[in-house]
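Q: 3D, please:
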Amino acid sequence: MEFKGKLESFEFNHWSFHVPVPDDISKKIIDDFNRRVLVKVNGEGPWHMALMKSKDYWYILINQEIRKAQRLETGDLISISLEKDNSEYGHELPEEFQVLLDQDEEGADFFKSLTPGKQRSLVYIVTKVKSPESRMKKSLAIMHHLRLSKGKLDFKQLNEMIKYYNNM
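A: From the prediction side, this is the model:
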């Protein structure tokens, strides 16, 4: 589904840059449990995002990376393409992380017991790095943390574990 929307900014929040999504499009994409979408901005992407709800309308956030790459300013008219994101974690699961999930039954059980949002956050931590070696180190750190904490995710401790693995 495609539409043109204007880049707007909320005045009250640091995640302020967004594009309102017409109600008719939002209603076609959202189901009871999934507001995740693949978004193309001016033909670039896709990016994994979620439809968000303000008091008056649905919208998608446009982060700094996208704004910089496309030189977008508040008020700019943008071409948006939305497609339902049917991926399991809201991001593509990196091969390095999948291998560990397949090999580490206990770690995989802890991972699967997390909420979908926490699972998505962990997958994103691995996905955002480009180097296969770095993805593997982050994956190992996550699985180690989940086993040590018995599945109780503590991002401060996880970040320490990631630093440890990065320095190995």
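Q: can we go C-alpha only for contacts and neighbour counts from here?
A: OK.
Q: strands along the chain, start to end?
A: Secondary structure of the chain by DSSP state E: the strands cover 2-6, 8-9, 17-21, 36-41, 44-50, 52-53, 58-61, 77-84.
Q: please provide the structure for the following sequence as well, for comparison with the first:
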Amino acid sequence: MTFQDLTSTASTERALRRTRATIDRRRKHRTPLIIGSVAAFVLATTAGGVAVVQANLTQQNHLTRCYSAWSTSSEFYDSANITDPNLSTTLNPTEQRVAAAIEACEAGWRSGLWPTTTPPGPLTACQLRDGRLAILPREKTEEACKDLGLTEPQ
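A: Sure thing, here's the model as predicted:
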């Protein structure tokens, strides 16, 4: 085989066809693997996202986020109300949940979790996106929760 045979148009075309055939074979074997991996990742992410978005009924009944100021970016702690020995599996009435949440956060203020032992004003209940209650120090107004991007307790 001479140098001219190796550099001829026909030789180059044969080499390109062989390379193209190799690439096509590899692509055919890899495509199902890539599609399967992407599908598995999307399903796992979606399932995890749904689990994080909504608190379960026990959490909605018994976990409260207590904020130190009228802002969801202020310092906070999560309070667990464990006075219900049965940890009911049905959602408690809103008024009962709000009263228990405010009491839990007031207890946190009294115990010294914040620099003062009393909240700086009345406490207001709003509902976080996951269904749990958030208690923040401020006078209750019609638009109070909406101003923070939260909803009224339901």
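Q: TM-score them against each other, please.
A: Superposed pair, TM-score by TM-score structural alignment, normalised by the length of structure 2: 0.23. Supporting alignment: 61 aligned residues with a C-alpha RMSD of 5.0 Å.
Q: can you tell me the element Thr64 of structure 2 falls in?
A: Thr64 of structure 2 belongs to strand 63-67 when assigned by DSSP states H and E.
Q: what packs against that strand?
A: strand 76-80, helix 94-110, strand 133-137 (3 or more C-alpha pairs under 8 Å, 6 or more residues apart in numbering; DSSP states H and E).
Q: I'd like these laid out as JSON lines, including distance to Ala10 of structure 2 and mean neighbour count.
A: Output for these, formatted as JSON lines (distance: least, C-alpha to C-alpha, whole Å; neighbours: other C-alpha atoms under 10 Å):
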{"stretch": "strand 76-80", "distance to Ala10 of structure 2": "75", "mean neighbour count": "15"}
{"stretch": "helix 94-110", "distance to Ala10 of structure 2": "82", "mean neighbour count": "18"}
{"stretch": "strand 133-137", "distance to Ala10 of structure 2": "76", "mean neighbour count": "26"}
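Q: make JSON lines out of those and add distance to Asp5 of structure 2.
A: JSON lines is the format used below for those (distance: least, C-alpha to C-alpha, whole Å):
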{"stretch": "strand 76-80", "distance to Asp5 of structure 2": "78"}
{"stretch": "helix 94-110", "distance to Asp5 of structure 2": "86"}
{"stretch": "strand 133-137", "distance to Asp5 of structure 2": "80"}
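Q: re earlier: and the strands of structure 1: which comes nearest Asn159 of structure 1?
A: strand 44-50 (23.2 Å; C-alpha to C-alpha).
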